[in-house]
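Asks: Sequence first, then the predicted structure, then my questions.
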Amino acid sequence: MTRTQWAAITAVVLALVFAGTATVASAARDDGSAAGTRTPSSASADAGFARDMAVHHQQAVEMSFIVRDSTDDEDVRRLAYDIANTQANQRGMLMGWLDLWGLPKVEAGTDPMAWMADGDGTGDMEGMEGMDHGDAGHEAHDGSLMPGMATKSELDRLREARGKAAEILYLQLMTDHHKGGVSMAQGCVRLCANGTEKSLAEGMVAAQESELALMADLLAERGAKART
């Protein structure tokens, strides 16, 4: 088995392990106090993260299905399958929690990432400063609603690309996407109150950082590198 295969397997196993344990993590993390057991409010970091990461994940799933049909390369197709499968499952958990909490899946009048703003309004954007799509001044444009998200124009380019060109563009877009996702998940680890959700966010960080290393290797094999 190649290093690429091992890396891909490691990433998806990490994600599935953390996602699975997240369903029972509250028993270990929550101590029965009001802070541990109360239902999050609609304006909480818990609800904001669930809403925003569900949208963020949906685009990763979409990009992965696009590249799956644009290349015959087994390494990239395997990575795309792992990302699509893991993030679709995690998205289902996030949306399920919103249902369980009796909260809307879309909060009208609330900007994406508003839950990451701290008390003085400056925001909790640690780790996002150097990203083209993910700095603290990110503004929604052309379908890029949050840090790391591809624009509609970039998605159109991905749909049109084939073979090696599609592989490189996908890996570059997904690298940006994961960097934004990791920063969002780290924000939940710092700000979310629900122990179950914090466990899932920790799993996202571990899995996506592993996949970032794998994607850097796959880009290098193709004579390319990340855009940021």
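Replies: Yes, it's here.
Asks: alpha carbons only for contacts and neighbour counts from here, please
Replies: Noted.
Asks: quick one: contacts for the most centrally placed residue in the chain?
Replies: Compute the mean C-alpha point of the chain, and by CA atoms, centre = their mean the closest residue is residue 181, 3.6 Å away. Residue 181 is in contact with 53, 56, 147, 148, 205, 208, counting by CA atoms under 8 Å, 6 or more residues apart in numbering.
Asks: Secondary structure element holding it?
Replies: helix 163-191 (DSSP states H and E).
Asks: next one: residue 56
Replies: helix 45-68.
Asks: for that helix, packing partners?
Replies: helix 74-101, helix 152-160, helix 163-191 (3 or more CA pairs under 8 Å, 6 or more residues apart in numbering; DSSP states H and E).
Asks: coming back round to it: where's the residue nearest to the centre of the chain relative to residue 81, distance?
Replies: Counting by CA to CA, to the nearest Å, the separation of residue 181 from residue 81 is 18 Å.
Asks: likewise residue 127?
Replies: With distances taken as CA to CA, residue 127 is found 27 Å from residue 81.
Asks: Repeat that for residue 149.
Replies: Separation of residue 149 from residue 81 (CA to CA): 19 Å.
Asks: Which one of these two is surrounded by more residues?
Replies: residue 149 (27 against 19; other CA atoms under 10 Å).
Asks: rewinding a little: most neighbours per residue, which of the helices and strands packed on helix 45-68?
Replies: Mean neighbours per residue, mean count of other CA atoms under 10 Å, is largest over these for helix 163-191, with a mean of 23.
Asks: Put this next to the first one:
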Amino acid sequence: MWGIAVLAALFLISAGVFVGTLLDGPRSEKQDPPTSAPSEVDVGFLRDMQTHHAQAVQMAVLIRDRTDGEEIRKVALDIELTQQQQIGQMYALLASWGEPQSNPNPMAWMTSDTGAGDTGDPHAGMAEMPGADGSAMPGMASAADLERLASLRGMAAERLFLELMIAHHQGGIPMATAAAKDADESWVRTLAQSIVDAQSAEITALQAMLDDRGGPLG
């Protein structure tokens, strides 16, 4: 059960940092409001992370309907609420710049120049990284994975959910690390770093929960 406490604390911290910035305004030079001329990294990250988060929310909703396990249901609800909130923040920033929400070239912003593959995170590289042509986003579950999750119930569903969410986090961390390093806007860097910090620790908690349930479903 320790996983719930760890995840809850991390979710509250990561959400609170950025929400406080949005509501309270800048508190230092590093917290300046967004400008009218964001960079390709700013815009690309916000668009792609919205899509990435949306799938995490989808998986969280799926598992909550397919298990009575209290621990998993609480973790899934935390993921759902936190990532929905961050999607709203990212949507609002893009709207404030007059930028479209969708990305016609997913991941094109994340090249070797943004630090891809050099994250310094122990989990980086564990999820397959896409090419800059945007053929896929790192860590995303396939349609077949989601169909399989939807078909399962109980412990089997829990194990697959944890396996997919760990891979999802492992793929999202390099994206957020690149934005935390190379985004022009301090607001974007703040959000990206909060995602890096929270999801890096969440992987450990989710892995412990998966191990307690017998490991990957296979």
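Replies: Looks like it came in fine. These numbers come from a predicted model, not from an experiment.
Asks: Let me know the TM-score between chain one and chain two.
Replies: For these two chains in superposition, a TM-score of 0.87 is obtained (TM-score structural alignment, normalised by the length of structure 2); 214 aligned residues with a CA RMSD of 2.5 Å.
Asks: quick revisit: give me the angle between the helix holding residue 56 of structure 1 and helix 163-191.
Replies: Comparing the axes of helix 45-68 of structure 1 and helix 163-191 via axes from the mean of the first three to the mean of the last three CA atoms, to 10 degrees yields an angle of 170 degrees.
Asks: Now helix 45-68 of structure 1: buried residues?
Replies: Neighbour counts using 16 or more other CA atoms under 10 Å place 45-61, 63-68 of helix 45-68 of structure 1 among the buried residues.
Asks: residues in structure 2 aligned with that helix?
Replies: Alignment of helix 45-68 of structure 1 against structure 2: residues 41-64, by TM-score structural alignment.
Asks: what's the spacing between that stretch and its chain's center?
Replies: Chain-centre distance of stretch 41-64 of structure 2: 6 Å, with CA atoms, centre = their mean, to the nearest Å.
Asks: cool, and stretch 69-89 of structure 1?
Replies: Its chain's C-alpha centre and that of stretch 69-89 of structure 1 lie 15 Å apart, by CA atoms, centre = their mean.
Asks: Could you do stretch 135-150 of structure 2 as well?
Replies: 15 Å.
Asks: Spatially nearest residue to residue 141 of structure 1 (excluding sequence neighbours)?
Replies: residue 151 (7.2 Å; CA to CA, 6 or more residues apart in numbering).
Asks: Show me what the one you found lines up with in structure 2.
Replies: Aligning on TM-score structural alignment places residue 151 of structure 1 opposite residue 142 in structure 2.
Asks: Next, count neighbours for that match.
Replies: Residue 142 of structure 2: 11 neighbours (other CA under 10 Å).
Asks: Next: residue 199 of structure 2.
Replies: Neighbourhood size, residue 199 of structure 2 [other CA under 10 Å]: 24.
Asks: Does it touch residue 173 like I think?
Replies: Yes. If you go by CA atoms under 8 Å, residue 199 of structure 2 and residue 173 touch, sitting 7.0 Å apart.
Asks: Map residue 160 of structure 1 across to structure 2 for me.
Replies: In structure 2, residue 160 of structure 1 lands on residue 151 (TM-score structural alignment).
Asks: I should have written residue 207 of structure 1 there, sorry.
Replies: By TM-score structural alignment, residue 207 of structure 1 lines up with residue 198.
Asks: Report the separation between the residue lying closest to that match once chain neighbours are set aside and residue 112 of structure 2.
Replies: Distances taken as CA to CA, 6+ apart place residue 10 nearest to residue 198 of structure 2, at 5.4 Å, with adjacent residues excluded. Taking CA to CA as the measure, residue 10 of structure 2 falls 29 Å from residue 112 of structure 2.
Asks: These two: which is more packed in?
Replies: Each of residue 10 of structure 2 and residue 112 has its neighbours counted (other CA under 10 Å); residue 10 has more, 20 against 11.
Asks: Check the contacts of residue 181 of structure 1 against residue 29 of structure 1 and report the nearest one.
Replies: Set against residue 29 of structure 1, the nearest of the contacts of residue 181 of structure 1 by CA to CA is residue 205 (18.5 Å).
Asks: which position in structure 1 aligns with residue 110 of structure 2?
Replies: Per TM-score structural alignment, residue 110 of structure 2 is aligned with residue 116.
Asks: Quick check: the gap between that match and residue 129 of structure 1.
Replies: As judged by CA to CA, residue 116 of structure 1 and residue 129 of structure 1 stand 14 Å apart.
Asks: So the two - more neighbours on which side?
Replies: Counted by other CA under 10 Å, residue 116 of structure 1 and residue 129 do not tie: residue 116 has more neighbours, with 22 against 13.
Asks: ok, the match of residue 207 of structure 1 to residue 134 of structure 2 distance?
Replies: If you measure residue 198 of structure 2 against residue 134 of structure 2 using CA to CA, the figure is 25 Å.
Asks: More neighbours: which of these two?
Replies: residue 198 (21 against 17).
Asks: tell me which element that one falls in.
Replies: Counting by DSSP H and E, the element that carries residue 198 of structure 2 is helix 186-212.
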